[in-house]
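# only geometry, no sequence info:
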């Protein structure tokens, strides 16, 4: 009886502590970094769900520890990296990576949100924000989105969001996901008004799925879907009442991925997409097996800064 009371007590304490921790907002600011003055440049970015859940529950086909260490090394050629499901093997990811700027790992399952940003360019601040709505197993970790302010050059910065929305296509899950995107849209409105944006991550959403609200999200934020604009000449997929998601490892750039790269220009900074790919060549092992249960989405941009449009208020911290 005493043993049972002890176990129940531990469970209650865990629930109370986890519930409080899950709702905790994390904000980190770094010391200023001096960069050269530039008015144009290029960016190579990637978003990648790296399947970092514990091996025993992972749906990825390859061993997680070795695969994630390999992913870390292969990310070194990118300028800005957003990863999702970076849970239990973060030390392996970071051990293989030499990008000088990165967000601090929040923790393993169930305390971490799985989101990290790595960059060749200075991250001067970042914030982690948990979702207000979730369903099913998504409620077992504090999933959400993160914000990072990244310097491209002296006096030139952009806001980068990393997203992992609620999964599954049941009605309850889709409702939570719609609320996720509305929450993110409101945060962008409140904290990134008139700012140049990159929003990258695992949205778990499709334009073709009738219960998703991606078009509403784009309209509220004035974001552009890089795949739709670059690969489909701004033609959105039609809603399919019988929609069934395709196996993620069979996708090409011709099909819609859950993993998306969105961007928004500002009066000061403009992005010009030059390359888009759903990767099947880089993030594979020696046997050419995918290193995750998702395929990385890669994008290249040219960017241009218009100094004559500079507004000091748009460069301040949120």
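Great, that's in hand. Because the structure is a prediction, the values reported are computed rather than measured.
# please make it C-alpha for all contacts and neighbour counts, starting now.
OK.
# how about the helices in this protein?
Here the chain has its helices, by DSSP state H, at 2-22, 64-74, 90-95, 171-191, 214-221, 226-231.
# report the buried residues of the second one.
Looking back up the chat, that one is helix 64-74. Using 16 or more other Cα atoms under 10 Å as the test for burial, helix 64-74 gives 64-65, 67-74.
# and the spatially closest residue to residue 300 that is not a sequence neighbour, what does it touch?
Sequence neighbours aside, residue 44 is the residue nearest to residue 300 in space, at 4.4 Å (criterion: Cα to Cα, 6 or more residues apart in numbering). Contacts for residue 44 were tallied using Cα atoms under 8 Å, 6 or more residues apart in numbering; they are 78-80, 298-301.
# residues contacting the closest residue to residue 111 other than its chain neighbours?
Spatial nearest neighbour of residue 111, chain neighbours left out: residue 141 (6.0 Å); criterion: Cα to Cα, 6+ apart. Contact analysis of residue 141 by Cα under 8 Å, 6+ apart lists 22, 109-113.
# likewise residue 248?
By Cα under 8 Å, 6+ apart, residue 248 lies in contact with 257, 293-295.
# residue 161: which of those is nearest?
The shortest approach to residue 161 among these belongs to residue 257, at 17.7 Å (Cα to Cα).
# my guess is that closest one meets residue 251, correct?
Yes - using Cα atoms under 8 Å, residue 257 is in contact with residue 251, at 7.1 Å.
# neighbour count winner among the two?
More neighbours surround residue 257 than the other of residue 257 and residue 251, with 27 against 16 (other Cα atoms under 10 Å).
# so the residue nearest to residue 75 when sequence neighbours are not counted versus residue 120, what's the distance?
Closest residue to residue 75 apart from its sequence neighbours, by Cα to Cα, 6+ apart: residue 97 at 6.9 Å. Residue 97 sits 11 Å away from residue 120, going by Cα to Cα, to the nearest Å.
# ok, and here's another one to check against it:
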């Protein structure tokens, strides 16, 4: 075989591989997934019977098996991990997990009075699991202060490909129950606390909330509309079942319910982000699927499920997140989404023993900086037509905290800029073909603890 023939074969192989990868990447820019929320009635009988027939341990085993049987992708459960040792063991968390064999599951946070009862199960991997207790509670309408009710956050990775990563922040919630004045005040406080947390810790991110809100649209003081008003969320039940109009008259659902039009306190909300489009395409009560063999209910709540489609936008995309779960979340998606065709003119880093700060200046004058003022400053001014196309990050630990210790930028012209101290725990990031790095997402304080990159087409 001649050298020319070998060269032609290599070219053909490269084309075929590139074509296959392009087709694969195209598939990875869109998809569907389901989210189910269910209060599993997991309080021990002597605390709350829930009027659910049968043995609660066996009921939870059946619930877990049905999660797998019907193939739900992301599941939020409430009232699950309550356990007391008073001569008996009420470990319903273990019972449900014994049959709910999804690959990713939050660990128990403890039993009464230490656990919140909130857990997430998923077919997709997730990181940054966070549990937050309500600032206010009331015991007037129920034993809400007996356990640390609140909400959880997991950052779910729906897809990863050379075309971009699709993350969604999934919140699980169990709000204060009851209808006394004290209950209404506490529940309104709960929802305000959640709304403010989303503003800070999910800024620029796609979000799904699914849980037991103990709220109804017809009880104005519940303040459930704060999530649509302040956080840009949409209720898929209102959107798809109620034709986009909040109910003004109370409608009580039977259990199990055969209707979709009636309202329960179990609710779901969602929003897109500049780097991930979300759209609800289905919603239903799953009551008929969660029954005992004799037809009895498995929980005193009707499970709810929504199906979402997702797609990566054509104007802004995100890389993998890399680093530790520390310090304050930041995202440049909001700033960049307001710039027509973002393009950077200068890259700036600060670093010494680790990475202190990252910064870019845009050709329109916009400047973006994250981190502190420590370390040595370094700068790279880009020439006309030059873009930032690749990056390398290295992680390390100090004082039992994982952070970004080093960064290296490489441009389309092959020029580089570095900062910090390299380690052996490194990852490389490459912008999609025809795109460039234009900003950041991650966590920082006086230094950079977590970092990801935002891409825009050039």
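Nice, thanks for sending it over. Only a predicted model underlies this, so the values are computations on that prediction, with no experimental measurement involved.
# pick out the residue closest to the middle of structure 2.
Structure 2 has residue 169 as the residue nearest its centroid, 1.6 Å off, counting by Cα atoms, centre = their mean.
# map that residue across to structure 1 for me.
Using TM-score structural alignment, the equivalent of residue 169 of structure 2 in structure 1 is residue 159.
# surely that match meets residue 197?
Yes - at 5.0 Å, residue 159 of structure 1 and residue 197 qualify as touching, with contact defined as Cα under 8 Å.
# which stretches in structure 1 count as strands?
Taking DSSP state E, the strands of structure 1 run over residues 26-29, 40-49, 80-84, 101-102, 116-119, 123-130, 144-153, 156-164, 197-202, 224-225, 259-264, 269-278, 297-305.
# can you redo those strands as a markdown table with distance to residue 13 of structure 1?
Listed next are the strands of structure 1 as a markdown table, based on distance: least, Cα to Cα, whole Å:
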| stretch | distance to residue 13 of structure 1 |
| --- | --- |
| strand 26-29 | 22 |
| strand 40-49 | 31 |
| strand 80-84 | 28 |
| strand 101-102 | 32 |
| strand 116-119 | 28 |
| strand 123-130 | 21 |
| strand 144-153 | 23 |
| strand 156-164 | 28 |
| strand 197-202 | 32 |
| strand 224-225 | 43 |
| strand 259-264 | 36 |
| strand 269-278 | 44 |
| strand 297-305 | 40 |
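# for residue 285 of structure 1, find the nearest of those.
Checking the strands of structure 1 against residue 285 of structure 1 by Cα to Cα gives strand 40-49 as the closest, at 15.7 Å.
# so which bits of the closest one are buried?
40, 42-49.
# now do stretch 202-214 of structure 1
By 16+ other Cα under 10 Å, the buried positions in stretch 202-214 of structure 1 come out as 202-209, 211-214.
# picking up where we left off before, nearest to residue 4 of structure 1 among the contacts of residue 44 of structure 1?
Taking Cα to Cα as the measure, residue 80 is the one of the contacts of residue 44 of structure 1 closest to residue 4 of structure 1, at 49.5 Å.
# which position in structure 2 pairs with the closest one?
For residue 80 of structure 1, the residue aligned by TM-score structural alignment is residue 74.
# correct me if wrong: that match contacts residue 119.
No - the criterion here is Cα under 8 Å, and residue 74 of structure 2 misses it with residue 119 at 10.8 Å.
# so which of those two has more stuff around it?
More crowded of residue 74 of structure 2 and residue 119, by other Cα under 10 Å: residue 119, with 25 against 22.
# isn't the more buried one right next to residue 172, touching?
Yes - counting by Cα under 8 Å, residue 119 of structure 2 does reach residue 172; the two are 7.5 Å apart.
# which residues are common contacts for the two?
Residues touching both residue 119 of structure 2 and residue 172 (Cα under 8 Å, 6+ apart) are 76-78, 152.
# residues contacting residue 182 of structure 1?
Residue 182 of structure 1 makes contact with residue 217, according to Cα under 8 Å, 6+ apart.
# what do you get if the cut-off is 10 Å, keeping everything else the same?
For residue 182 of structure 1, the contact set (Cα atoms under 10 Å, 6 or more residues apart in numbering) comprises 176, 188, 213-214, 216-217, 220-221.
# mind putting those in CSV, distance to residue 26 of structure 1 included?
Below are the contacts of residue 182 of structure 1 laid out as CSV (distance: Cα to Cα, whole Å):
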residue, distance to residue 26 of structure 1
176, 22
188, 17
213, 27
214, 27
216, 28
217, 24
220, 25
221, 23
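# need the buried ones from these selected in ChimeraX.
This is the ChimeraX syntax for the buried subset of those, where burial follows 16+ other Cα under 10 Å:
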select :176,188,213,214,217,221
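# closest one of the contacts of residue 182 of structure 1 to residue 93 of structure 1?
Of all the contacts of residue 182 of structure 1, residue 188 has the smallest distance to residue 93 of structure 1: 28.8 Å, by Cα to Cα.
# leaving out chain neighbours, which residue sits closest to the aligned partner of the closest one in structure 2?
When structure 2 is aligned by TM-score structural alignment, residue 188 of structure 1 is paired with residue 198. Ranked by Cα to Cα, 6+ apart and with sequence neighbours excluded, the top spatial neighbour of residue 198 of structure 2 is residue 231, at 7.4 Å.
# counterpart of that neighbour over in structure 1?
Using TM-score structural alignment, residue 231 of structure 2 lines up with residue 221 in structure 1.
# hmm, back to that, which of the shared contacts of residue 119 and residue 172 of structure 2 sits closest to residue 269 of structure 2?
Nearest to residue 269 of structure 2 out of these is residue 76 (Cα to Cα; 12.9 Å).
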